[in-house]
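**Student:** curious how this folds, go ahead:
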Amino acid sequence: MQYRKLGKTGWQVSVIGLGTWNIGGQWGEVDDRTALATVWRAYECGVNFFDTADAYGEPPGRSEELLGRALQGIRHEVFIATKVGNWARRHGHPLPYTSPLHIIVCCHASLYRLRTDYIDLYQCHIGNPTDAEIEVFLEAFERLKEQGKIRAYGISTNSVDALMRFNKHGTCATCQLDYSILNRAPERDLLPYCQENGIGVIVRGPLAMGVLSGKFTPDTVFTDDVRRSWNEGERRERFLRRLEIVERLRFLERDGRTMAQAALQFVLSHPAVSCAIPGAKSPQQAEANANAGDGALTEEELKAIDEIVQPGTVV
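**Tutor:** Below you'll find the model as predicted:
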């Protein structure tokens, strides 16, 4: 496993982290034993950065609870990142986040579920917050830092405007963003801004919600809560277009490297990226993802990818 500095924090984090949205049940049923084993296998393979959110899981908070249970005994050896801003939104009961107290009470709840007395990285989970919301989040995050409840903070967004507004005081440590071979839009302005301002980049969606794993076919039917809408209409058409691109990328597969591992190594090839956080629903998936942190794509392979998906574009 390789390790890189995470922006202003100075922390050395594994280039492959573990995103724990998947273990909470929204991507299909995962029993507790499998969820805990998945986290542990990632750790055994060198992963030291674990990302979650208070909204992840069914019911919301389940992903945090499972991660907290799994990391008991090794908490001091890892970095925990969680997010705030989407609690109960999908159930129709979002918090207004009009006062720092809303964020502070959510932080206390996350600390309880994670079984820890501090969060390494606390992130705003509203992708395009208003100026008023930014003021509330920044005030809350600064209070929480002073109290020792969090160590650093950032935002999860694909909007460079939102990031710039959130970083107006130069205190934003990280940006979590959606980036993959199929979504190269961040290369236009978001990644350069992060690189110029010392903001650590955490890549979510490096496998494009599984499309870049290479395991799906035109006959695939999705049953999980997150991707069920891909079964018909425009989203189905886009899924099929993306599958065609994946077939053109099959040259990346070779002995000792899967399509998914190549996709992870692609996002890690950008110099602004600190860490990629693919999800996993089994110890085997966690191990395979972690193994991508031991290699890299060649310049020839990167040039070939550019011929299929042009830099700065989205499929």
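**Student:** only C-alpha atoms from now on, for both contacts and neighbour counts.
**Tutor:** Fine.
**Student:** quick one: the most centrally placed residue in the chain and Thr298, what's the gap?
**Tutor:** Centroid-nearest residue in the chain, with CA atoms, centre = their mean: Arg204, separated by 3.2 Å. Distance of Arg204 to Thr298, given as CA to CA, to the nearest Å: 23 Å.
**Student:** burial count for Lys145?
**Tutor:** Neighbours of Lys145 under the rule other CA atoms under 10 Å: 17.
**Student:** residue contacts, it?
**Tutor:** 151-152 (CA atoms under 8 Å, 6 or more residues apart in numbering).
**Student:** any idea how far the host helix or strand of it is from the chain center?
**Tutor:** Counting by DSSP states H and E, the element that carries Lys145 is helix 131-146. Taking CA atoms, centre = their mean, to the nearest Å, the mean C-alpha location of helix 131-146 is offset from the chain mean by 22 Å.
**Student:** next, the second sequence, to be compared with the first:
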Amino acid sequence: MISRRDYLRLCVAVGAGSVLAPSRLWANEKSTALITRPIPSSGEPLPVVGLGSSATFSSVAGSDDVQALKQVFTAMVDRGGSVFDTAPSYGASEAVAGKIVSDLGIRDKVFWATKLNVAGYGGGAADVARAKAQIEASFKAIDKPVIDLIQVHNLGDLPTQLPLLKALRDEKRIRYMGVTTTFPRQYEYLEKVMRNEPLDFIGVDYAIDNRVMEERILPLAADRGIAVLVYAPFGRTRLWSLVKGHDVPDWAGELDIRSWGQFFLKFVLSHPAVTCATPATSRPKNMVDNMGAAFGELPDAAMRKRMAEYIQSL
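**Tutor:** The predicted model follows:
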């Protein structure tokens, strides 16, 4: 088993300087089928690993040089990935990503998931107008007549914003609608919304060291037929700090795991209620590595327990 750093270095070396390294580096030849999960409300399959656009992606999007982000998109799409998660609040991410997918000619290969986050909590005409304006700005950014998914960001002002998404879905301007939160104080409210609203998706935080979602939210999503996007599967930077100086255990090779990133992702993806994880990155080699988790075996219950206990022991 090699470290994530050495593995990524190998990807670049074998690729002769390109991010498009051969698939055998990140999946056994016997297990090269891309893992997908169906969206419960439609049955449409989605690749289980996608791309988020907060954090470092957002920082690079706001710079003068976005070439690396073009390579990130290429690395994802060339490996069968499609899900891109963004939000108007992520700085320049949405607008820059819209231009990138247009320039690369991959607009129709990307499952575009954005958010609505004009939360005035007043419900007045001004709030509705601002929300509609933000939605139209998202349509302009992607330059498509239909957006795949819009979610209300962090459960903001649902009485104002959720009806707008319902109307857009009815008009077939968006294909799916949902809500998100990564705030523990909102989990109880999220459950209520999941029980009472016709959601296609939720977006939540979930990681091998952050398993609160397993208690109620993920089982409820399965029961209600709601797709789940996982944010922060690396605990943002928390898990990287935890495993610094530690090698990936040899037994992880049983699951075609080549790096810590794949270790963390495969744990998250092995929960049957999870549809797709969207870690953010601005580095093509990390996108290559992340996509490796969408191939090969996923852990069963016994292996999940072993993985979680190993992380707890560090």
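**Student:** TM-score for this pair?
**Tutor:** Here the TM-score for the pair of chains, by TM-score structural alignment, normalised by the length of structure 2, is 0.76; 268 aligned residues with a CA RMSD of 2.8 Å.
**Student:** picking up where we left off before, what residues sit buried inside the helix holding Lys145 of structure 1?
**Tutor:** 133-142, 144-145 (16 or more other CA atoms under 10 Å).
**Student:** which strands or helices does the helix or strand that comes right after it pack on?
**Tutor:** The helix or strand immediately downstream of helix 131-146 of structure 1 is strand 150-156, counting by DSSP H and E. Using 3 or more CA pairs under 8 Å, 6 or more residues apart in numbering; DSSP states H and E, the elements in contact with strand 150-156 of structure 1 are strand 119-124, helix 131-146, strand 174-178.
**Student:** so which of the ones you listed gets nearest Lys303 of structure 1?
**Tutor:** For those, the distance to Lys303 of structure 1 is smallest for strand 174-178, at 21.4 Å, taking CA to CA.
**Student:** okay, that closest one sits on what stretch of structure 2?
**Tutor:** Aligned using TM-score structural alignment, strand 174-178 of structure 1 spans residues 201-205 in structure 2.
**Student:** coming back round to it: of the helices and strands packed on strand 150-156 of structure 1, which approaches Ala286 of structure 1 most closely?
**Tutor:** By CA to CA (comparing all of these), the closest turns out to be strand 174-178, at 19.5 Å.
**Student:** tell me the contacts of Gln261 of structure 1?
**Tutor:** Counting by CA under 8 Å, 6+ apart, Gln261 of structure 1 touches 288-289, 291-292.
**Student:** dump those residues to TSV, plus secondary structure and neighbour count.
**Tutor:** TSV is the format used below for the contacts of Gln261 of structure 1 (DSSP: H, G, I helix; E, B strand; the rest coil; neighbours: other CA atoms under 10 Å):
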residue	secondary structure	neighbour count
Ala288	helix	17
Asn289	helix	27
Asn291	helix	21
Ala292	helix	23
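**Student:** out of those, which comes closest to Gly7 of structure 1?
**Tutor:** Ala292 (21.5 Å).
**Student:** thought the closest one was touching Ile16?
**Tutor:** Yes. The criterion here is CA atoms under 8 Å, and Ala292 of structure 1 meets it with Ile16 at 7.4 Å.
**Student:** now stretch 263-271 of structure 1: buried residues?
**Tutor:** 263-268.
**Student:** where exactly do the helices run in structure 2?
**Tutor:** Ranges of helices within structure 2 are 4-14, 55-61, 67-78, 93-104, 125-142, 158-170, 187-196, 217-224, 238-243, 260-269, 284-292, 301-313, based on DSSP state H.
**Student:** can I get these in TSV including distance to Gly43 of structure 2?
**Tutor:** What follows is those, written out as TSV (distance: least, CA to CA, whole Å):
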stretch	distance to Gly43 of structure 2
helix 4-14	34
helix 55-61	30
helix 67-78	21
helix 93-104	25
helix 125-142	24
helix 158-170	17
helix 187-196	19
helix 217-224	14
helix 238-243	33
helix 260-269	18
helix 284-292	22
helix 301-313	25
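**Student:** ok, which of those comes nearest Tyr206 of structure 2?
**Tutor:** Using CA to CA, the nearest of the helices of structure 2 to Tyr206 of structure 2 is helix 260-269, at 7.1 Å.
**Student:** mean per-residue distance, that closest one versus structure 1.
**Tutor:** Here the mean offset of helix 260-269 of structure 2 against structure 1 after fitting is 0.5 Å, by mean CA distance after the TM-score superposition for structure 1.
**Student:** and that helix with helix 284-292, angle?
**Tutor:** Angle, helix 260-269 of structure 2 to helix 284-292, by axes from the mean of the first three to the mean of the last three CA atoms, to 10 degrees: 40 degrees.
**Student:** thanks again, I'm all set now.
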